[in-house]
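>>> structure for the following, please:
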Amino acid sequence: MSASDHRSPDDAARRIEQLRAAIRRHDRLYFVEHAPEISDVEYDRLMRELRDLEAAHPQLVTLDSPTQRVGERPLEGFVHVRHAVPMLSIDNTYSPGELREFDARVRKLLGGEPYAYVVDPKIDGVAVSLRYEDGRLVQGATRGDGETGDDVTQNLRVIRSIPLSLLGAGWPRVLEVRGEVYWPRSAFDRHNAERIARGEEPFKNPRNATAGTLKQLDARDVEPRGLAFQCHGLGQIEPVIADAPTHTAVFARLREWGLPTSPHQRLCRDIAAVIAFVEEWSTQRRALDYETDGLVVKIDSLVQRERLGTTAKSPRWCIAFKYAAEQAPTRLLSVDFQVGKLGTITPVANLEPVELAGTTVRRASLHNFDYVREKDLHVGDLVTVEKAGEIIPQVVAVDVSQRPADAARVEPPTACPACGGTVVQDEGGVYLRCVNPECPAQIVEKLKFFCGRGQMDIEGLGEAIIERLHEAGLVRTYGDLFRLSEARDRIEKLVFEQQRESSGAMRTIRVEFGSVRTDKLLRGLEAARRRPLSRLLAALNIRHVGATTAEDLAAHFGDLDALAAADEARLQEVEGVGPEVAASVREYFTSEAGRRVVEELRAVGVNFAEPRRAAAGGGGPLAGKTIVVTGTLTRYTRGEIEQLIKDLGGKAASSVSRKTDYVVAGEAAGSKLDKARELGVTVLSEDEFERMVGPRS
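Now for the predicted structure:
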């Protein structure tokens, strides 16, 4: 029995608060300031003592405890949340002259009064908004379309540089900060090395991998990846911080409260100082442990920002300076022709290896055959390759004067390079397509798309594994994926080739897939079998049906059979579905191939239903009710409970008034709870709310 078991509740509570404060401080020192004061062993000892105490006194566990970063249950999907203050995009500029033009507009709008700029590195990550109420993190959401984003609170909680509770005191009741989640290069490279060692496909770049990581349904898959966060902007703040009238003053407070901000932020008194920083930073940025493609220039005064205002898309007080894409010369060795999931054939350049933007480039996009003709590309040409951020390298120029005598013109294929089938050209001559529905390359690409993030999101089934399973004859159709458990022995014995570094050289080794990876793959498939209809629709590769349209169709019809039976008129009743989309959906479900897919997926037990939602004002148990949620909840994130309120016919409001019907109050509810009591609004606990709405399906 540990010593923690003998403490009185009061002693345990005091020690728990001491441990939490110490761990939060050390988290900040390690993950934000990069200046640890204790060893990993000492840190683990503090965390272990806290876990033991909380296990012995479960009534003292709170949601913002350092032990509670990872939730117990994976999510079934993400809910949409509306940003209290829109997350607008930022206009770009590419030259000192354009920066001066921006400055001239600002000077004119401000009528000649003095102003200053604050400049930050532009991290190439995923924009998110963090909402703190009474010092506790209650919600984190992606930018989305700027008005609404996905609630990813559960995944953001496991990022150690994001505090679950703010440090110190004096923070406003509501504090929203905006920033970038990113994958540090060092952590990204380590993770990719581990993936390669396990026989998995490495991620292509940190930015796209970060976006995919934030859409994982189980936060336990996010935590070990080592993502980081850095603040760069502000959202809703209530009440305003009266003695912090500038961006730099507010950010000094954010640092005091434990939020990570850029150590490279610079205050510039005029545009000349901004341009000098731009020039200075052009080389310094390469030493950072994260991807960056420029700087963000903002007016420092918050009052002046209000006066400058915004356009429909972007603020007038802010602009991004983006550095020119890096370029390098190299030789075009050959051209491959790749076949996509719809049969489109794309030319890809094979190049002499060249160092560019911190990576070795061996292949580059040639876009399409119109582009190849325009550049008059020949194998053997000296070409210029360009790479910017996460953008795929591309050939942008040809030096014809350096063309070898034996250079051969790049000609489009006359037959499909994968199956030898017939190819057809579009009217403009830009694209070639293979029209063979049994083309193996198309089959593999469709399987990759079906299994990918944003579609069925099958854990453990990367692109290289799909290719090997297809090559072994184990999968040809979507239904085959869900029958793989019947071929477990064959999967375990599949041999994969891996690249390993040895004595400074890369060598190829052959390894079996094995039982551990097979277990992970089969678990991923079983989870995918239960995905909601909206994810299945997005995965079916129906022309014009992306994730948003799939969600709208699934919510409207509720199950796949009802959708498949709908005619074009009924399909167009769905908001956002016009004649072209309706015709495409109808064509898919009435085609022999589409019907075959549906019946095969039915036979293997794939879910065809979407959780039914009651329309606001309809017949749900909260129909016509206005509900405000406040405080920290234990069973829901803020986005989840607000979405549930909407699904059950109610309206989720952000402030309490005489029109409010109920306030759902969690831990540390604060001023909204006080106002509800003052106005006589009915206050519900989480238990009372759940009894009112009934159990969740």
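>>> going forward, measure contacts and count neighbours with C-alpha atoms only.
Fine.
>>> closest to the centroid, which residue in the protein?
The centroid of the chain falls nearest to residue 211 when counting by CA atoms, centre = their mean (2.5 Å).
>>> for the stretch 551-697 of the chain, which segments count as helices?
Assigned by DSSP state H, counting those that start in this stretch, the stretch 551-697 of the chain shows helices spanning 560-565, 568-571, 579-590, 592-603, 638-647, 671-679, 686-693.
>>> isn't residue 423 right up against residue 434?
Yes: contact criterion CA atoms under 8 Å: residue 423 and residue 434 qualify, at 4.5 Å.
>>> the residue nearest to the centre of the chain against residue 126, yeah?
Yes: applying CA under 8 Å, one finds residue 211 in contact with residue 126, separated by 6.1 Å.
>>> which of the helices of the stretch 551-697 of the chain sits most buried?
Mean neighbour count (mean count of other CA atoms under 10 Å) peaks for helix 638-647 among the helices of the stretch 551-697 of the chain, with a mean of 21.
>>> three-state assignment of the residue lying farthest from the centre of the chain?
Distance to the chain centre peaks in the chain at residue 405, reaching 48.6 Å (criterion: CA atoms, centre = their mean). At residue 405 the chain is in coil, as set by DSSP: H, G, I helix; E, B strand; the rest coil.
>>> next up, for comparison:
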Amino acid sequence: MEKEVAKHRVEQLHALINKYNYEYHTLDDPSVPDSEYDKLMKELIAIEEKFPELKTPDSPSQRVGGAVLDAFQKVQHKTPMLSLGNAFNEEDLRDFDRRVRQAVGDVDYNVELKIDGLAVSLRYENGVFVRGATRGDGTTGEDISENLKTIRNIPLKMNRDLSIEVRGEAFMPKRSFEQLNKVRIEREEEPFANPRNAAAGSLRQLDPKIAAKRNLDIFVYSIAELDEMGVETQNEGLDFLDELGFKTNHERKKCSTIEEVIVFIEELKTKRADLSYEIDGIVIKVNSLHQQEELGFTAKSPRWAIAYKFPAEEVVTTLLDIELSVGRTGAVTPTAILEPVKVAGTTVQRASLHNEDLIKEKDIRLFDKVVIKKAGDIIPEVVNVLIDQRNGEEKEFNMPEECPECGSKLVRIEEEVALRCINPECPAQIREGLIHFVSRQAMNIEGLGERVIAQLFRESLVHTVADLYKLSKDQLINLERMGEKSSDNLLQSIEKSKENSLERLLFGLGIRFIGAKAAKTLAQHFETLDRLQQASKEEFIEVDEIGEKMADALVTYFQKEEMLNLLAELKQLGVNTEYKGPKKIKVEDSDSYFAGKTIVLTGKLNELSRNDAKAEIEALGGKVTGSVSKKTDLVIAGEAAGSKLAKASELNIEVWDEKRMISELKK
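Below is the predicted model:
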């Protein structure tokens, strides 16, 4: 490569890596997989090694991390939280081993799992937890203490009265991730792409109550100044952290040679899928602290440690069939049925195809050789087709004209991608509708999971949601895995759900385009199901945040005779049909200062939770939004208010503290 060509490529790499770095570290919304980022960084480093004069102070290869968000108070780390150099194969590991041994002689390595989460520091004074922060740019992070306190295995007081700063990786276990995404889908919210993004998003919530519900976890792996603790090796340091009451990862090993390290990595590749959390590699550290000190640091990483990154999770297999499933709203979704193939230690037999347009765009055919990609807990997807491996036996796939569950004619609604079954008696839609009705965000009937609903439906014990309130103990006790106690608990949960406020019932009915937030808005505005049923399209559109599509869907739903009969039956069975939350006063009827005003809450509130403050303001006719703009009338600033407070000042918007807000709420 000539120097001029290299210079141009370096400029391209700077722009790309900076973009991806910002998305990953600052936005927590990466647009490319880690493997692509790592490939570009490796290319940049190789060019800079060949042409040292092209290595500039602002090169991404010299950076520790990304920019810091302004939403939280900034925190200076006692010692920098540096990133690690990467190894992608055995050759890279042997090169690292050779450099280390040339510098300090014989070494032992402590080999640990690289948890796919969010790096954090925890500060303790005299044994008491005083502050927790994100890594940020390595030197300056964000104070997320209140959110970290919600992680139960972070001790608020250590077993010894020491003043130290420890480092760890906060993460979301696989099970928590699956439960969170299930709830988000039920709420018609976008699911998180992977556990790492979910953990990062949880720890950056301004309301600690949200983080508390996410069931996060942590592994602590070092003390900022470990040599001051009287230990001599990394392995002893981890044992010392255990003694202090921290949770460390015991899937670790001391190795005397790089060969032992490579064997450990191969073992972990096979065990990876069985772990209860995601890992994206293995960290290899020189065990001796004295030798670590002797090896020192480069500008961006320690010379005594390296991270082995697992290869991209892509494999080739054969597409045997395309299976169709019908969802609650009638949307027909294709799924690839594959010849079983091992990916990251798990056997994959199914992969997402999303919709008919994707199948046509990629020209996916039955019996094609296809590339399957699986990253962490993301559902496997078909990346592309190996067209050059076709042998003439492949068959084009066409979506059916009839519903695979009930045989009704499928339709494609204008401006929509999915084909839909519009038969209200379609068994699949009824079954999925029942599952939605009992979900946590809807009627929240504990014990009525998908398995039980499927059994009840299969045994013809339920057909509509009203049938759930007619179930008897004799019917339940005969179900698979349903004993006397489970039956009693389920019946109590069903009975308790009758007391729910109207918005839960409204969301549970599964009306098209009506998510949990819209259901709450409608329930608060109309207050009773009777008034909702009688409302016109124009009356629906008058409600804040209810658009024309929502209004049309509501009118259509409440005009159907079978739906009116269902609602009447639910009332007769004792299901509450009235709103039980704080009443919302119409702007014209309110004499409150908040009436008709657009208000933003920012920073930490001490007297009220943010949700409670929002509910009270909205009940007085105010509108609470999430961002500051020229349309904002007032900003309520709690402790550690960040960029929103600065924006309010820039736009000359009035700012109150929490005390003044509470005073006005009490008037």
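>>> mind putting the helices of the stretch 551-697 of the first structure in a markdown table, distance to residue 401 of the first structure included?
Formatted as a markdown table, the helices of the stretch 551-697 of the first structure follow (distance: least, CA to CA, whole Å):
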| stretch | distance to residue 401 of the first structure |
| --- | --- |
| helix 560-565 | 59 |
| helix 568-571 | 57 |
| helix 579-590 | 48 |
| helix 592-603 | 52 |
| helix 638-647 | 60 |
| helix 671-679 | 73 |
| helix 686-693 | 74 |
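>>> which among the ones you listed is found nearest to residue 321 of the first structure?
Judged by CA to CA, the one of the helices of the stretch 551-697 of the first structure that comes nearest to residue 321 of the first structure is helix 638-647, at 33.8 Å.
>>> against the second structure, what's the mean shift for the closest one, could you check?
For helix 638-647 of the first structure, the mean distance to aligned residues of the second structure following superposition is 6.6 Å (mean CA distance after the TM-score superposition for the first structure).
>>> who's in contact with that helix?
By CA atoms under 8 Å, 6 or more residues apart in numbering, the surrounding residues in contact with helix 638-647 of the first structure are 79-81, 138-139, 151, 613-616, 620, 622, 627, 629, 651-652.
>>> swap in 6 Å and give it another go.
Outside helix 638-647 of the first structure, the residues that touch it by CA atoms under 6 Å, 6 or more residues apart in numbering are 81, 139, 151, 613, 614, 652.
>>> now, of those residues, which are buried?
Buried subset of those (neighbour count, 16 or more other CA atoms under 10 Å): 81, 139, 151, 613, 614, 652.
>>> closest to residue 42 of the first structure among the residues you listed?
residue 139 (30.9 Å).
>>> and the closest one, that one's in a strand?
Yes: applying three-state DSSP, one finds residue 139 of the first structure inside a strand.
>>> pretty sure it contacts residue 131?
Yes: under the criterion of CA atoms under 6 Å, residue 139 of the first structure makes contact with residue 131 at 5.2 Å.
>>> for the stretch 251-400 of the second structure, which segments count as helices?
Assigned by DSSP H, counting those that start in this stretch, the helices in the stretch 251-400 of the second structure fall at 258-271, 289-295, 356-361.
>>> and residue 315 of the second structure, which of the ones you listed is closest to it?
Closest approach to residue 315 of the second structure among the helices of the stretch 251-400 of the second structure (CA to CA): helix 258-271, 15.1 Å.
>>> JSON lines for the buried ones among the contacts of helix 638-647 of the first structure, including distance to residue 684 of the first structure?
Below are those laid out as JSON lines (distance: CA to CA, whole Å):
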{"residue": "81", "distance to residue 684 of the first structure": "22"}
{"residue": "139", "distance to residue 684 of the first structure": "20"}
{"residue": "151", "distance to residue 684 of the first structure": "23"}
{"residue": "613", "distance to residue 684 of the first structure": "22"}
{"residue": "614", "distance to residue 684 of the first structure": "21"}
{"residue": "652", "distance to residue 684 of the first structure": "14"}
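>>> from these, pick the one nearest residue 254 of the first structure.
Nearest to residue 254 of the first structure out of these is residue 139 (CA to CA; 17.2 Å).
>>> residues touching the closest one, list them.
Contacts were defined as CA under 6 Å, 6+ apart; by that measure residue 139 of the first structure touches 130, 131, 153, 638.
>>> how many neighbours does the second one have?
In terms of burial, residue 131 of the first structure registers 23 neighbours under the definition other CA atoms under 10 Å.
>>> just confirm it is within a strand.
Yes: per three-state DSSP, residue 131 of the first structure lies within a strand segment.
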